[in-house]
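>>> Below is the sequence, then the predicted model.
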Amino acid sequence: MILSRLFIVIVVSAALSLSSPTRLLSEPVHNKPLSDSGELRVQDMLMNVLTPHINAAVQDYYRQFLLEPPLVYPYFVHITGSERLNGFRGFRLSITLDVTPVVGPHISVGEDRLTFEISAGPEVKLVHYTHLKSYPLPPHWQYIVKKPAR
């Protein structure tokens, strides 16, 4: 009797520990804000302004590899650095972003790092593009692959 109860406790404990929600290793890590703030609103406004430039750069890069152009949504952008290029209160700035382009129902095709120079106007100029990582597409999306990305 005691052994059968012990066995049931072990089986239930194992089942619960295996079914508990855990983050997959393949799942990208994104900082998800828990509440709104002035800083978050300014960052989101910046993403609204930069998104067309980000998508143009990403689509230009992936044009050689994919038949369908990927998109980058603002919530797949991580600001990794920024600086003023012409001193305190200068309005020529640099921003570096890590982005995750997707196709279809948010299928990640890779990771890329973009650096833009932003100045009054506003003028936005891509100054550096680095492809960091490629992800294989699932079998039912292979038809859009022209050639594998490097």
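Perfect, I can see it now. Residues are numbered from 1 along each chain as shown.

>>> Please make it C-alpha for all contacts and neighbour counts, starting now.
Noted.

>>> In which helix or strand does Phe7 reside?
Under the criterion of DSSP states H and E, Phe7 resides in helix 2-19.

>>> where does His131 land in three-state SS?
Under DSSP: H, G, I helix; E, B strand; the rest coil, His131 falls in the strand class.

>>> scratch that, Pro136
Secondary structure, three-state DSSP: Pro136 is coil.

>>> all helices for this protein, in order.
Secondary structure of the chain (DSSP state H): helices at 2-19, 38-62.

>>> Next, format those helices as a markdown table and append distance to Ile95 and mean neighbour count.
Shown next, in a markdown table, are the helices of the chain (distance: least, CA to CA, whole Å; neighbours: other CA atoms under 10 Å):
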| stretch | distance to Ile95 | mean neighbour count |
| --- | --- | --- |
| helix 2-19 | 41 | 11 |
| helix 38-62 | 10 | 15 |
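
>>> putting a second one here so we can go through both:
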Amino acid sequence: MKKIVLIISLLTVITSFEIPCSAYELTIKQPPKIEQSHLAENSKEIIYRDMLISLLVPYMQKEINNYYKEYLTELPIIFPYSVDIVNVERQGGSGYLIRLEVIAHPFVGSINTVGDDRMIIETGAFGSVQIKKFEHIKSYPLPWNWQHIIKKPY
């Protein structure tokens, strides 16, 4: 009986001591919030940008096909959401000659981006569209299940 009382007393004494514990707080700074008007999906600026890119995609797709047909058996595609506008400027100060610089991210399958391609596009008053410059900037490796479409490294 004395042993049981001694063991219980000893356990009570041991568990009654506080064990020091350190905790650290991780603070992550969030980037400042962008004005909500810039993020509104139905703002006129976003709609105009989407409309412009949608109208230019066929011209850009033709240039992408011309470049990648030498390297891939299946041609990559672009959608308006896979094109970034880098710069837009009016040529000559006034008029309807507009020069647009874009970077397209063509892909095969659902999400396999094959590269980054820069294009300089000029549009005119009567609907003229010309790709003035096409430059392949970067290539991305394809996953193992898409290796069969590679003709030669690009």
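That came through, no problem. The structure displayed is predicted, hence computed values, not measured ones.

>>> Would you mind reporting the TM-score between them?
Remark: TM-score between the superposed chains equals 0.76 [TM-score structural alignment, normalised by the length of the first structure]; 128 aligned residues with a CA RMSD of 2.4 Å.

>>> any chance of the helices of the first structure in a markdown table, with distance to Phe76 of the first structure too?
Formatted as a markdown table, the helices of the first structure follow (distance: least, CA to CA, whole Å):
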| stretch | distance to Phe76 of the first structure |
| --- | --- |
| helix 2-19 | 28 |
| helix 38-62 | 10 |
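
>>> The equivalent of Pro153 of the second structure over in the first structure and Phe7 of the first structure, how far apart?
Mapped onto the first structure by TM-score structural alignment, Pro153 of the second structure lines up with Pro148. Plainly put, Pro148 of the first structure is 51 Å away from Phe7 of the first structure if you go by CA to CA, to the nearest Å.

>>> repeat for His106 of the first structure
Distance of His106 of the first structure to Phe7 of the first structure, given as CA to CA: 43 Å.

>>> ok so, going back, closest one to Asp112 of the first structure among the helices of the first structure?
Nearest to Asp112 of the first structure among the helices of the first structure is helix 38-62 (8.2 Å), distances taken as CA to CA.

>>> Onto which residues of the second structure does that closest one map?
Helix 38-62 of the first structure corresponds to residues 44-68 in the second structure, going by TM-score structural alignment.

>>> Distance from the chain centre to that stretch, please.
Stretch 44-68 of the second structure sits 16 Å away from the centroid of its parent chain (CA atoms, centre = their mean, to the nearest Å).
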